[in-house]
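Peer 1: sequence-free structure coming up:
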């Protein structure tokens, strides 16, 4: 397999992680629910760990943001922040592992290597049973992935301002760890060989914020 093909697959496997709180236009109609509310005026930030950076370094890859997404660098490392274009779901404020939803992020990510630039856009994903699946477009080719990441929702920090029954509420979920699923590990192994991480390895932390409007009673 050529280096270019390997990098494209790497970008395609990694991209749905960036959209795990919003979603997949390809999710089946049965996934959505009339009991779901909407998410607006939000953003999602993905901060990758040293273990994930080691995989990028393995391929000589440099991450860049595709506007209106932004690359954030600070004392804690690097992160990508994406505006939420649209989203629906149930944040399950009383029991986070029960949260579910789907939606879309604006912007994208560019993976720059010695073989060229691979632009990943049209980030969509669905979250159900703490597992994220999704689709993205890599240099004009749509790629879909199922069960790409396990989201440690119970390990995140939830804050909600001014909770009133039936009224919009500003919600932020911080530092949610993302770990590879067995499906992702199998795809990685088939493409690149034995990985230096497993299903217990935290590859990124996600923080998401938005205005959640409950469904009409």
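Peer 2: Cool, got the structure. Fair warning: this is a prediction, and the values are worked out from it, not measured in the lab. Numbering: from 1, shown residues only.
Peer 1: Could you use CA atoms for every contact and neighbour count after this?
Peer 2: Fine.
Peer 1: Which parts of this structure are strands?
Peer 2: Using DSSP state E, the strands of the chain run over 37-48, 62-66, 70-74, 77-90, 100-105, 108-113, 116-128, 131-138, 141-151, 157-161, 169-180, 202-213.
Peer 1: packing partners for the second one?
Peer 2: What it means is strand 62-66. On a contact count with 3 or more CA pairs under 8 Å, 6 or more residues apart in numbering; DSSP states H and E, strand 62-66 meets strand 108-113.
Peer 1: Next, the buried residues of the strand it packs on.
Peer 2: 108, 109, 110, 111, 112, 113 (16 or more other CA atoms under 10 Å).
Peer 1: so the fourth one touches residue 138, yeah?
Peer 2: So that's residue 111. No: using CA atoms under 8 Å, residue 111 is not in contact with residue 138, being 10.0 Å away.
Peer 1: next up, a second structure to put side by side with the first:
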């Protein structure tokens, strides 16, 4: 049995269990073990993620967090960009897990303002299903590309996304522009949660990032 529905994303729903825990359940066939392992790894190194209580199949029981998303928090674009850049830097500086390719960093690959919750203990990063060990510039490129895409959509956060993008490109670690075409190709080919109209702007978004 699940409790009341608290939130729905493009791929998963979040249900209440009690005041301390929620159930995050994918609406597609999924195995959350790798996602949970990545979250536990970075949590053990002090990176801000929800605590994982259990993981099985498409379900994870997670720490219940309170607070708005970074996108909804009323934070200025420059501060949103600073928080995103800081989270990237902190994540990429962590030791990777055993067996990861040499020279790689832990990357989130979906680190944008809607996946950061502003809690009483500071920003906490959610939705780790894409996490892996890879080039850190891929991670910042994906953030830049997502911001550029949202700036081109008919979306309540379009203006915030564009202003944040300009600030983020100026302060992000590494080079977000270097691999933006690579992440755009991956996003076109593998992202099943975007609508056809949203996919259409990916090429234009690459041009926005490249300036």
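Peer 2: Happy to help now that I have it. All values reported here derive from a predicted model rather than from experimental measurement.
Peer 1: List the TM-score for the superposed pair.
Peer 2: The TM-score (TM-score structural alignment, normalised by the length of the second structure) is 0.28; 103 aligned residues with a CA RMSD of 6.0 Å.
Peer 1: if we can go back for a sec, list just the nearest of the buried residues of strand 108-113 of the first structure to residue 58 of the first structure.
Peer 2: residue 113 (10.8 Å; CA to CA).
Peer 1: Check which helix or strand residue 61 of the second structure maps to.
Peer 2: strand 59-63 (DSSP states H and E).
Peer 1: Past the strand or helix carrying residue 23 of the second structure, which element shows up next along the chain?
Peer 2: Counting by DSSP H and E, the element that carries residue 23 of the second structure is strand 21-26. Next helix or strand after strand 21-26 of the second structure toward the C-terminus (DSSP H and E): helix 33-44.
Peer 1: Could you tell me which other helices and strands that following helix packs against?
Peer 2: Helix 33-44 of the second structure is packed against strand 52-56, with contacts defined by 3+ CA pairs under 8 Å, 6+ apart.
Peer 1: Only the buried residues of the strand it packs on, if you could.
Peer 2: Per 16+ other CA under 10 Å, strand 52-56 of the second structure contains these buried residues: 52, 55.
Peer 1: do stretch 203-211 of the second structure as well
Peer 2: Neighbour counts over stretch 203-211 of the second structure (16+ other CA under 10 Å) mark 205, 206, 208, 209 as buried.
Peer 1: Including secondary structure and distance to residue 41 of the second structure, could those go into TSV?
Peer 2: Listed next are those as TSV, based on DSSP: H, G, I helix; E, B strand; the rest coil; distance: CA to CA, whole Å:
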residue	secondary structure	distance to residue 41 of the second structure
205	helix	33
206	helix	32
208	helix	34
209	helix	31
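Peer 1: could you dump those to JSON lines with distance to residue 146 of the second structure?
Peer 2: Listed next are these as JSON lines, based on distance: CA to CA, whole Å:
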{"residue": "205", "distance to residue 146 of the second structure": "8"}
{"residue": "206", "distance to residue 146 of the second structure": "10"}
{"residue": "208", "distance to residue 146 of the second structure": "11"}
{"residue": "209", "distance to residue 146 of the second structure": "10"}
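Peer 1: Out of these, the closest to residue 184 of the second structure would be?
Peer 2: Closest approach between these and residue 184 of the second structure, by CA to CA: residue 206, at 7.1 Å.
Peer 1: Thought residue 181 was touching that closest one, still the case?
Peer 2: Yes: under the criterion of CA under 8 Å, residue 206 of the second structure makes contact with residue 181 at 6.5 Å.
Peer 1: quick one: residue 128 of the first structure from residue 12 of the first structure, how far?
Peer 2: 20 Å (CA to CA, to the nearest Å).
Peer 1: er, residue 137 of the first structure actually
Peer 2: Using CA to CA, residue 137 of the first structure is found at 8 Å from residue 12 of the first structure.
Peer 1: So those two - more neighbours on which side?
Peer 2: residue 12 (23 against 20; other CA atoms under 10 Å).
Peer 1: That one: what's it in contact with?
Peer 2: By CA atoms under 8 Å, 6 or more residues apart in numbering, the contact list for residue 12 of the first structure reads 120, 136, 137, 138, 143.
Peer 1: Give me the neighbour count for the fourth one.
Peer 2: This points to residue 138 of the first structure. 22.
Peer 1: circling back to that earlier point, now the strands of the first structure in TSV, with distance to residue 4 of the first structure?
Peer 2: TSV is the format used below for those (distance: least, CA to CA, whole Å):
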stretch	distance to residue 4 of the first structure
strand 37-48	23
strand 62-66	14
strand 70-74	24
strand 77-90	23
strand 100-105	26
strand 108-113	9
strand 116-128	8
strand 131-138	12
strand 141-151	14
strand 157-161	39
strand 169-180	23
strand 202-213	23
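Peer 1: between those, which gets nearest to residue 192 of the first structure?
Peer 2: That would be strand 169-180 among the strands of the first structure, by CA to CA, at 15.1 Å.
Peer 1: mind listing the strands for the second structure?
Peer 2: 5-8, 12-16, 21-26, 52-56, 59-63, 105-107, 116-119, 122-125, 132-134.
Peer 1: Deepest in the core, which of those is it.
Peer 2: Mean neighbours per residue, mean count of other CA atoms under 10 Å, is largest over the strands of the second structure for strand 105-107, with a mean of 23.
Peer 1: what's that one packed up against?
Peer 2: Using 3+ CA pairs under 8 Å, 6+ apart, strand 105-107 of the second structure sits against helix 77-92, strand 132-134, helix 136-152.
Peer 1: Can you add distance to residue 197 of the second structure and give the ones you listed back as CSV?
Peer 2: Shown next, in CSV, are these (distance: least, CA to CA, whole Å):
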stretch, distance to residue 197 of the second structure
helix 77-92, 26
strand 132-134, 28
helix 136-152, 11
